[in-house]
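Asker: what follows is a protein structure lacking sequence information:
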């Protein structure tokens, strides 16, 4: 797509898909902010993660536990930055008609979001089993991922219909 046209569409077009994509971008950036906060704690830059006064939350306990450091020899919140950045990039990619013109982009975004939600559910279960507590910031990010998946569904469905037809933009011919 012409960069001038892409810039104009992303910034000014008002389609239902773009409005939902903008929400997904905002939610993803908020998820990345949750990852940044926890990364600050897990690397010793800040010493405490405040939690709401209600609920099963003990973010300090969870994020300082073995659970928070057992994958890839790194604090787990650092990976949140990567995953929410990738979602932001996928939601930002393409113009207002990408479900028709490049259906693989919204399909990739939908698959990514579905994978995030399933992974987050697994990790939340593991977080609870190992710590008998939850990280407020991580669970907030999980809710953001579920909301993003719900917002993505209409465009993903439209892209799937376009991708699997025999037109010039179908996945089979890409």
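Answerer: Structure received. Bear in mind that the values here come from a model prediction, so they are computed numbers and not experimental data. Numbers count the residues shown, from 1 in each chain.
Asker: going forward, measure contacts between C-alpha atoms and count neighbours the same way
Answerer: Fine.
Asker: quick one, helices of the protein?
Answerer: With DSSP state H as the criterion, the chain has helices at 3-12, 16-42, 59-64, 76-92, 98-101, 104-131, 136-163.
Asker: what's the shortest one packed up against?
Answerer: The helices and strands touching helix 98-101, judged by 3 or more C-alpha pairs under 8 Å, 6 or more residues apart in numbering; DSSP states H and E, are helix 104-131, helix 136-163.
Asker: other residues contacting that helix?
Answerer: Applying C-alpha atoms under 8 Å, 6 or more residues apart in numbering, the contact partners of helix 98-101 are 105, 106, 155, 156, 158, 159, 162, 163, 169.
Asker: buried set for stretch 80-89?
Answerer: Buried positions in stretch 80-89, judged by neighbour count with 16 or more other C-alpha atoms under 10 Å: 80, 81, 83, 84, 85, 87, 88.
Asker: below is structure B, check it against A:
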């Protein structure tokens, strides 16, 4: 599969946004496993990262969601890197980007509904995920057109 320079720059944006999302999750995971005693927040009352990341909701099936997020975004990064040469990885990346965007949005809304506050680090992950979806928007649109043509 040939990728033009514009496609290459989209790949760079995807890699950058996904790497940034991973970086925002590292302190969360470190806090959840006891390596960091406190997650610092900006000086705004809306943020309470410690309370949210220590909550039962942040440990689905007893597993810290920071660790789950690191694994998930690591998978997204692998798909991005594979997608330039493997068409199936490209298709899987589209599904993964939509799933990542949906999960990040759900978690942000859940924090506001459940706590009335936000984890600042998780909000950073949400913003990075939005950048990932934005960077992958043309890929998502292209693959959606291909699927809809096959269905009709």
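Answerer: That came in fine, so what should we check first? Here the structure is a predicted model, which means the values were calculated and not measured.
Asker: measure how buried whatever residue of structure 1 lines up with residue 111 of structure 2 is and give me the count.
Answerer: Taking TM-score structural alignment, residue 111 of structure 2 has residue 127 as its aligned residue in structure 1. Residues near residue 127 of structure 1, counting by other C-alpha atoms under 10 Å, number 21.
Asker: with distance to residue 52 of structure 1 as added columns, please give the helices of structure 1 in TSV.
Answerer: Converted to TSV, the helices of structure 1 look like this (distance: least, C-alpha to C-alpha, whole Å):
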stretch	distance to residue 52 of structure 1
helix 3-12	36
helix 16-42	14
helix 59-64	10
helix 76-92	19
helix 98-101	40
helix 104-131	17
helix 136-163	8
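Asker: show me the one of those that comes nearest residue 50 of structure 1.
Answerer: helix 59-64 (7.5 Å; C-alpha to C-alpha).
Asker: what's the matching range in structure 2 for the closest one?
Answerer: With TM-score structural alignment as the criterion, helix 59-64 of structure 1 aligns to 49-54.
Asker: OK, contacts around the nearest residue to the match of residue 111 of structure 2 once chain neighbours are set aside?
Answerer: Leaving aside its chain neighbours, residue 127 of structure 1 sits nearest to residue 134 (6.3 Å; criterion: C-alpha to C-alpha, 6 or more residues apart in numbering). Neighbour list for residue 134 of structure 1: 56, 57, 58, 59, 62, 124, 127, 128 [criterion: C-alpha under 8 Å, 6+ apart].
Asker: run the last query once more with 6 Å
Answerer: 56, 57, 58, 128 (C-alpha atoms under 6 Å, 6 or more residues apart in numbering).
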